[in-house]
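Q: here are the coordinates; sequence isn't available:
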């Protein structure tokens, strides 16, 4: 299903991310549930969700609603996050065999019935 609010993939992702964050926050704060997929496809519904977030009185909902409103009105993502590439240190990539437990150490509970509950 194609997002109809934008043709740009970055904007689509931004709308989806903000909608899911709004979903979680609205559910926690106001006990309200929104339809994230429908928000992506319907401009009027998206504006109503923004209105709901802005009038909720919660600072985090207000921030998320403002960001979603900016994305919807401008058609571009207002904040660009630089991609970060994680490089693990060499010592983290090679397993240490001495730290691995032996089969005798793994077996803490005998595998037979001892006649009583512990």
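A: Done, it's in. What you see is a predicted model; the values in this text were computed from it and never measured.

Q: For the rest of this, base every contact and every neighbour count on C-alpha atoms.
A: Will do.

Q: Neighbours of residue 24, how many?
A: Look at residue 24: counted by other C-alpha atoms under 10 Å, it has 15 neighbours.

Q: Where does it sit: helix, strand or coil?
A: Following DSSP: H, G, I helix; E, B strand; the rest coil, the label given to residue 24 is helix.

Q: Residue 66 touches residue 50, doesn't it?
A: Yes. Residue 66 is in contact with residue 50 according to C-alpha atoms under 8 Å; the separation is 7.3 Å.

Q: how many neighbours does residue 17 have?
A: Count around residue 17 with other C-alpha under 10 Å applied: 14.

Q: So it: helix, strand or coil?
A: In three-state terms, and counting by three-state DSSP, residue 17 is helix.

Q: Look at residue 66 and residue 50 and report which has more neighbours.
A: Counted by other C-alpha under 10 Å, residue 66 and residue 50 do not tie: residue 50 has more neighbours, with 23 against 16.

Q: Tell me how far that one lies from residue 71.
A: Distance, residue 50 to residue 71, by C-alpha to C-alpha, to the nearest Å: 11 Å.

Q: what's the answer for residue 106, then?
A: Residue 106 is 53 Å from residue 71, by C-alpha to C-alpha.

Q: Residues touching stretch 45-61, excluding its own?
A: With contact meaning C-alpha atoms under 8 Å, 6 or more residues apart in numbering, stretch 45-61 is reached by 22, 25-26, 29-30, 34, 38-40, 62-66, 68-69.

Q: let's bring in a second one:
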């Protein structure tokens, strides 16, 4: 799971995941289109995503196509966010954290 957090910590890698989410089966060149970095830099970011199993690759002749693997993200969401699904939203709406300060009431009309 640490690999997943590491991979998601970089905005460029999140951008690559967004692109794969919109259209899977992209080549390295297609993934890097319009990004202000070299092809080698995109390949390094892609290697981190593959190591975290967030991206799966498949050879198509001479091309290597990349696809989003949503399973690690689903496991992450289930583990870290799932516990909050049962919390009533009304309980969260009245939450006042330490930085919230005193509550100011609106004047009566």
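A: Perfect, I can see it now. What you are looking at is a predicted structure, and each value in this text was computed from that prediction instead of being measured.

Q: Can you pull the TM-score for these?
A: The TM-score (TM-score structural alignment, normalised by the length of the second structure) is 0.26; 52 aligned residues with a C-alpha RMSD of 4.2 Å.

Q: The second structure: strands as residue ranges?
A: Listed in chain order, the strands of the second structure (DSSP state E) span 55-60, 63-68.

Q: So which elements touch the first one?
A: If you count contacts as 3 or more C-alpha pairs under 8 Å, 6 or more residues apart in numbering; DSSP states H and E, strand 55-60 of the second structure packs onto helix 39-51, strand 63-68.

Q: hmm, back to that, weed out the non-buried ones from the contacts of stretch 45-61 of the first structure.
A: 22, 25, 26, 34, 39, 40, 62, 64, 65, 66, 68, 69 (16 or more other C-alpha atoms under 10 Å).

Q: Now the two most distant members of these.
A: 40 and 62 (19.0 Å; C-alpha to C-alpha).

Q: could the buried ones among the contacts of stretch 45-61 of the first structure go into JSON lines alongside secondary structure and distance to residue 54 of the first structure?
A: Listed next are these as JSON lines, based on DSSP: H, G, I helix; E, B strand; the rest coil; distance: C-alpha to C-alpha, whole Å:
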{"residue": "22", "secondary structure": "helix", "distance to residue 54 of the first structure": "11"}
{"residue": "25", "secondary structure": "helix", "distance to residue 54 of the first structure": "12"}
{"residue": "26", "secondary structure": "helix", "distance to residue 54 of the first structure": "11"}
{"residue": "34", "secondary structure": "coil", "distance to residue 54 of the first structure": "15"}
{"residue": "39", "secondary structure": "helix", "distance to residue 54 of the first structure": "16"}
{"residue": "40", "secondary structure": "helix", "distance to residue 54 of the first structure": "18"}
{"residue": "62", "secondary structure": "helix", "distance to residue 54 of the first structure": "5"}
{"residue": "64", "secondary structure": "helix", "distance to residue 54 of the first structure": "9"}
{"residue": "65", "secondary structure": "helix", "distance to residue 54 of the first structure": "6"}
{"residue": "66", "secondary structure": "helix", "distance to residue 54 of the first structure": "7"}
{"residue": "68", "secondary structure": "helix", "distance to residue 54 of the first structure": "11"}
{"residue": "69", "secondary structure": "helix", "distance to residue 54 of the first structure": "10"}
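
Q: for the strands of the second structure, which one ends up most surrounded?
A: Scoring those by mean neighbour count under mean count of other C-alpha atoms under 10 Å gives strand 63-68 as the most buried, with a mean of 18.

Q: coming back round to it: please tabulate the helices and strands packed on strand 55-60 of the second structure in a markdown table and include distance to residue 91 of the second structure as additional columns.
A: Shown next, in a markdown table, are those (distance: least, C-alpha to C-alpha, whole Å):
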| stretch | distance to residue 91 of the second structure |
| --- | --- |
| helix 39-51 | 37 |
| strand 63-68 | 35 |
